[in-house]
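Trainee: 3D, please:
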Amino acid sequence: MEYISNSAQETEALGERLAARLRPGDVIAYTGDLGAGKTAFTRGLARGLGVIDRVTSPTFTIVNEYEGGRLPLFHFDLYRMDSPEELFDIGWEDYLARGGVCAVEWSEHAEGAFEEEPIWVDIRRGESDEQRVISIRNAPDLL
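Mentor: Presented below is the predicted three-dimensional model:
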């Protein structure tokens, strides 16, 4: 499915709608340019899961953990990773086993590391500075 977002708030709202349909162990694999809105989408996921903590990009920490919602949310940023093996070095399998949702920015850096087909979320810039074209594959219907 393809969605058009005209603001960060609309991008967050789409993430929130997806969160309502997520199950333990789901992986959200993001692709898209730097600054396209992957973290905004994750803020919506967090809100939809009932997380009240402030969601920030895990660029320098690799992973941020958010507990306290319907499911735990593990927000990964793989931008600085050089190989998929590094994902396992930081405990990827342990995060999967904890029964939460893993939201993975720069998922192309972990190609081949996903055991099951993730939910793919591609976010691209649209016709204006604020507009985003968001394509979601392998996900429950959001309508």
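Trainee: Could you use CA atoms for every contact and neighbour count after this?
Mentor: Fine.
Trainee: Contacts only, for the residue sitting nearest the centre point of the chain.
Mentor: In the chain, the centroid-proximal residue (C-alpha atoms, centre = their mean) is A103; its distance is 3.2 Å. Contact analysis of A103 by C-alpha atoms under 8 Å, 6 or more residues apart in numbering lists 27-30, 42, 73-76.
Trainee: one more, for comparison:
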Amino acid sequence: MKTLEFTYHIKDIQKVAEAVLSHLHTKTVLFNGDMGAGKTTFINALLKAMNSNDEASSPTFSIVNEYSLADDKVYHFDFYRIESIEEAYNFGIEDYLNSDHWLFMEWSERIEDLVPEAHQTLTITDLQEDKRTIKLTI
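Mentor: Just a heads-up that it's a prediction; the model follows:
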């Protein structure tokens, strides 16, 4: 599996989001990174690159947020508080996974057995001083 790497200053996040979007060949994207690395911030930049008028916010407590695109939707998941696969089934994860919409997943390792085979992984590393590195599987 190949990886693309982008290192950027936070002020250039929109350019990087547009570049990342051009390399997405699946609608399921896993977002990895430590707490506070900037996963939701990057998802917000991706939404802008996708011409959404919605603002991303962390779905830590709601588990999933829905954002509108011109002719599609993005489901943004945060599985940090999920303790078991059973909890994911209880909120209807299958309906989301079987949809044709974008799936942006934070903390997907908590539902690893349910993650669609066709996915790409985006890993964000906080380098401090408002710099980040993103590694994207392609």
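Trainee: Fetch the TM-score of the aligned pair.
Mentor: Scored by TM-score structural alignment, normalised by the length of the second structure, the superposition of the two chains gives a TM-score of 0.84; 135 aligned residues with a C-alpha RMSD of 2.0 Å.
Trainee: filter the contacts of A103 of the first structure to the buried ones?
Mentor: 27-30, 42, 73-76 (16 or more other C-alpha atoms under 10 Å).
Trainee: before we move on, the earlier item: ok, now how distant is the residue nearest to the centre of the first structure from T59 of the first structure?
Mentor: To T59 of the first structure, A103 of the first structure is 13 Å away according to C-alpha to C-alpha, to the nearest Å.
Trainee: Same question for A97 of the first structure.
Mentor: For A97 of the first structure, the distance to T59 of the first structure - C-alpha to C-alpha - is 23 Å.
Trainee: just to revisit the earlier point, before we go further, the residue nearest to the centre of the first structure is sitting in a helix, right?
Mentor: No. Applying DSSP: H, G, I helix; E, B strand; the rest coil, one finds A103 of the first structure to be strand, outside a helix.
Trainee: which residue lines up with it in the second structure?
Mentor: Correspondence of A103 of the first structure to the second structure, assessed by TM-score structural alignment: F104.
Trainee: swap in I4 of the first structure?
Mentor: Under the alignment (TM-score structural alignment), I4 of the first structure pairs with T7 in the second structure.
Trainee: For that match, grab the count of nearby residues.
Mentor: 17 (other C-alpha atoms under 10 Å).
Trainee: Can you tell me the SS state at I52 of the first structure?
Mentor: Going by three-state DSSP: I52 of the first structure is coil.
Trainee: What's the local residue count around it?
Mentor: I52 of the first structure has 14 nearby residues by other C-alpha under 10 Å.
Trainee: Next: L34 of the first structure.
Mentor: Using other C-alpha under 10 Å, L34 of the first structure has 12 neighbouring residues.
Trainee: would it count as being in a helix?
Mentor: No. Using three-state DSSP, the secondary structure at L34 of the first structure is coil, not a helix.
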